[in-house]
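Q: Got a predicted model here, sequence first, then my questions.
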Amino acid sequence: MFKPCVVIPVYNHEHAVGAVVDAVLATGLPCILVDDGSTAACAQVLGHIAAAAPQQIILVRHARNQGKGEAVLTGIRHAADAGYTHALQIDADGQHCVADIPRFIEHAAAHPTSLVVGYPQYDESVPAIRLYGRYLTHVWVWINTLSLQVKDSMCGFRVYPVAPVLALARRHRLGTRMDFDTEVLVRLCWDGMDFINVGTRVGYPTDGVSHFRMWRDNALISRMHATLFFGMLIRAPKLLARKWSKA
């Protein structure tokens, strides 16, 4: 059985989330909104959005901000409780191309045990420092997985098979903030999951709001890469044996 839904973590994106949800619902997919401790203004907007389409939207609220990773996991847990097998994660700020959702879902339906991961296709306006910073993370992911399976681990547009993600979260405490998107992919790769990389156009947040905190999040990401590196060393024989068996 393949039964997908969309999970949108939301933290103070009241000016952009309405258009994102409208576009998601236009695809015919149900939507789980996770309010990650937003301000009263955003909480009110989310309440109106959910009330306008009660058959299509589940609204879940965190009493306080817990981070993007925790919000995504909350959404995936509610997806499992509602009987969904796959959760398409997309950001609330409008940076992702919602028109690509059908392509992502088609890939997930054809390969239900794989993780469908978006990789950004930027135009010439993207700052060079943004590309360099992402590339550094890509290199660490390739090292920590001993593979080139994942083209981009930082894009928050992807389709998760629900059961393996929740099994991973039960046995390992995953990063709760901006480190989540990368860590979950590396650990699922260690578990033997296959990846399908799908190119998708990515822009800047339509509401101009970014929750990336340079010092805090860079520190979290650096610590995550170091932890994963030592985890890779322990798993290296198994990872290399798996790689050679597929060669």
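A: Thanks, I have it. What you see is a predicted model, and the numbers here were worked out from it, not measured in a lab.

Q: drop to CA atoms for contacts and neighbour counts, all remaining ones
A: Noted.

Q: Could I get the contacting residues of the spatially most central residue of the chain?
A: Centroid check for the chain by C-alpha atoms, centre = their mean gives Gly156 as the closest residue, at 3.7 Å. For Gly156, the contacting residues are 89-91, 118, 181, by C-alpha atoms under 8 Å, 6 or more residues apart in numbering.

Q: cool, and Gln121?
A: The contact partners of Gln121, by C-alpha under 8 Å, 6+ apart, come to 199-202.

Q: Tell me how far it lies from Phe230.
A: Per C-alpha to C-alpha, to the nearest Å, Gln121 is found 31 Å from Phe230.

Q: ok, back up a step: mind giving me the ChimeraX select for the contacts of Gln121, buried ones only?
A: In ChimeraX syntax, the buried subset of the contacts of Gln121 is picked out as below (16 or more other C-alpha atoms under 10 Å):
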select :200,201,202
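
Q: With distance to Thr176 added, can I get the contacts of Gln121 in TSV?
A: TSV is the format used below for the contacts of Gln121 (distance: C-alpha to C-alpha, whole Å):
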residue	distance to Thr176
Gly199	26
Thr200	25
Arg201	26
Val202	23
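
Q: Out of the contacts of Gln121, name the ones that lie in strands.
A: Within these, residues falling in strands by DSSP state E are 199-201.

Q: sorry, back to before: out of the contacts of Gly156, who has the most neighbours?
A: Gly118 (27 neighbours; other C-alpha atoms under 10 Å).

Q: Could you list the buried residues of the helix ranked longest in the chain?
A: With secondary structure taken from DSSP state H, the chain has its longest helix at helix 214-246. Going by neighbour count (16+ other C-alpha under 10 Å), the buried part of helix 214-246 is 220-221, 224-225, 228-229, 232, 236, 239.

Q: Against which helices or strands is that helix packed?
A: Applying 3 or more C-alpha pairs under 8 Å, 6 or more residues apart in numbering; DSSP states H and E, one finds that helix 214-246 contacts helix 128-145, helix 180-190.

Q: What segments of this structure are helices?
A: For the chain, helices defined by DSSP H occupy the ranges 17-26, 40-52, 68-81, 101-110, 128-145, 162-171, 180-190, 214-246.

Q: how distant is the longest one from the center of its chain?
A: From the chain centre to the centre of helix 214-246 is a distance of 18 Å (C-alpha atoms, centre = their mean, to the nearest Å).

Q: cool, and the fourth one?
A: Its chain's C-alpha centre and that of helix 101-110 lie 15 Å apart, by C-alpha atoms, centre = their mean.

Q: Which residues does that helix contact?
A: Under the contact criterion C-alpha under 8 Å, 6+ apart, helix 101-110 has outside partners 2, 4, 24, 27, 88, 114-116, 158-159, 196, 198.

Q: try it against this one:
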Amino acid sequence: MNLCIVIPNYNHTHAIDQVLAQLYGAGYKIVMVDDGSNAEAQRYFDELAPRYPQLTLLRHQVNQGKGGAVQTGLRWAYENGYSHALQVDADGQHCLADIDRLVECSRENPEAIISGRPVYDESVPKHRYLSRYITHVWVWIETLSLSIKDSMCGFRVYPLAPCMALFERCELGKRMDFDIEIMVRMYWRGTPSRFVDTQVIYPEDGVSHFQPLADNIKISWLHTRLFFGMLVRLPKLLWRKLSGQR
């Protein structure tokens, strides 16, 4: 197992130094994808880079969205000989002390996606919590399975070979819809998933790039497409369920 860390970043400057400092001690190669950030943020990232020898900074000239940045990082990791990549958000929401638990679970299940399963405190916005639950229900319908415990957490270990095979076969969403779509499509292709409980916080000074109208429309359209994709795969999914496969 050869693992690196991928961080998508669009104008997240308030917590990224602390995130990198925590990741630095883990000893993994870090790939941060600057997703078309503004000039001030770019200068800040350029100043940070020399402090962290393990850090490689990739840059999109035009913002593609979180999913586009993650895909760029995963492709770079695969092309540079890594077998797995751990996705970490740049906003400081994730409990990075749980990295060892995710990596150990990945070592035990190298063919699986290993995802954090968020444990929230009172800082979670109620509308975000409700919208996540609605998405979970749709994912259970689209997979005819309850095995995907969370499809929106951006704290994951990806096995890169099956990800590349999926990317070659279809174009995935490049914004907030990516996290959901890759989980469902990887499940359809037979990639299992495992989940590790992890604390997630919403910092008071945190910056979110979730656009309620635009991103909810994209996610709704995604669920529409995945639902009809499920219908096409219905016999296979039913057989998988009846045969006891997760």
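A: Sure thing, it's come through. Remember, it's a predicted structure, so these values are computed and weren't measured experimentally.

Q: TM-score, when you put one on top of the other?
A: The TM-score (TM-score structural alignment, normalised by the length of structure 2) is 0.97; 245 aligned residues with a C-alpha RMSD of 1.2 Å.

Q: ok so, going back, what about structure 2, which of the contacts of Gln121 of structure 1 hold up?
A: Shared with structure 2 under both residues aligned by TM-score structural alignment, their matches' C-alpha atoms under 8 Å, the contacts from the contacts of Gln121 of structure 1 are 199-202.

Q: of all those residues, which comes closest to Ser245 of structure 1?
A: Taking C-alpha to C-alpha as the measure, Ser245 of structure 1 lies nearest Gly199 of these, at 27.9 Å.

Q: Which residue in structure 2 aligns with that closest one?
A: With TM-score structural alignment as the criterion, the equivalent of Gly199 of structure 1 in structure 2 is Asp197.

Q: How about its match, nearest residue that isn't a chain neighbour?
A: Distance criterion C-alpha to C-alpha, 6 or more residues apart in numbering; nearest residue to Asp197 of structure 2, sequence neighbours excluded, is Arg117 at 4.6 Å.

Q: The one you found matches what in structure 1?
A: That one, Arg117 of structure 2, aligns with Tyr119 by TM-score structural alignment.

Q: number of nearby residues for that match?
A: For Tyr119 of structure 1, using other C-alpha under 10 Å, the count is 21.

Q: Equivalent analysis for the one 3 residues further on, please.
A: One way to gauge burial is a neighbour count; for Tyr122 of structure 1, by other C-alpha under 10 Å, it gives 14.

Q: contacting residues around it?
A: Contact analysis of Tyr122 of structure 1 by C-alpha under 8 Å, 6+ apart lists 201-203.

Q: switch to 10 Å and redo it
A: By C-alpha atoms under 10 Å, 6 or more residues apart in numbering, the contact set of Tyr122 of structure 1 is 131, 200-204.

Q: How about Ser208 of structure 2?
A: Counting by C-alpha under 10 Å, 6+ apart, Ser208 of structure 2 makes contact with 10, 12, 91, 202.

Q: Repeat that for Leu238 of structure 2.
A: So Leu238 of structure 2 contacts 143-145, 244 (C-alpha under 10 Å, 6+ apart).

Q: just the helices and strands packed on helix 214-246 of structure 1: most buried one?
A: By mean neighbour count, with neighbours taken as mean count of other C-alpha atoms under 10 Å, helix 180-190 ranks first of those at a mean of 21.

Q: residues in structure 2 matched by that one, start to end?
A: The aligned range for helix 180-190 of structure 1 in structure 2 is 178-188, by TM-score structural alignment.

Q: Check how far that stretch sits from its aligned residues in structure 1, on average.
A: If you overlay the two and look at stretch 178-188 of structure 2, the average distance to its match in structure 1 is 0.3 Å (mean C-alpha distance after the TM-score superposition for structure 1).

Q: Give me the distance from that stretch to the chain's centre.
A: Between the centre of stretch 178-188 of structure 2 and the centre of its chain there are 10 Å (C-alpha atoms, centre = their mean).

Q: What of stretch 142-161 of structure 2?
A: Distance, centroid of stretch 142-161 of structure 2 to centroid of chain: 9 Å (C-alpha atoms, centre = their mean).

Q: how long is that stretch from one end to the other?
A: Using C-alpha to C-alpha, one end of stretch 142-161 of structure 2 lies 23 Å from the other.

Q: now for Leu166 of structure 1: what does it line up with in structure 2?
A: Under TM-score structural alignment, Leu166 of structure 1 pairs with Met164 in structure 2.

Q: Next up, the contacts around its match.
A: Residues in contact with Met164 of structure 2 (C-alpha under 10 Å, 6+ apart) are 71, 74-75, 78-79.

Q: Tell me which of those persist in structure 1.
A: Retained in structure 1: 71, 74-75, 78, out of the contacts of Met164 of structure 2 (criterion both residues aligned by TM-score structural alignment, their matches' C-alpha atoms under 10 Å).

Q: which one among these gets closest to Val19 of structure 2?
A: Taking C-alpha to C-alpha as the measure, Val19 of structure 2 lies nearest Leu74 of these, at 19.1 Å.

Q: That closest one: neighbouring residues, count only.
A: Look at Leu74 of structure 2: counted by other C-alpha under 10 Å, it has 29 neighbours.

Q: Structure 1: which residue goes with that one?
A: Aligned counterpart of Leu74 of structure 2 in structure 1: Ile76 (TM-score structural alignment).

Q: separation between its match and Val60 of structure 1?
A: Applying C-alpha to C-alpha, the value for Ile76 of structure 1 to Val60 of structure 1 is 11 Å.

Q: go on, Met178 of structure 1?
A: Met178 of structure 1 sits 20 Å away from Val60 of structure 1, going by C-alpha to C-alpha.

Q: the more surrounded of these two?
A: Each of Met178 of structure 1 and Val60 has its neighbours counted (other C-alpha under 10 Å); Met178 has more, 22 against 18.

Q: Touching, the more buried one and His211? I think so.
A: Yes. With contact defined as C-alpha atoms under 10 Å, Met178 of structure 1 reaches His211; the gap is 9.0 Å.

Q: anything in contact with each of those two?
A: Common contacts of Met178 of structure 1 and His211 (C-alpha under 10 Å, 6+ apart): 67-68, 217.

Q: Fine by me, we can end here.
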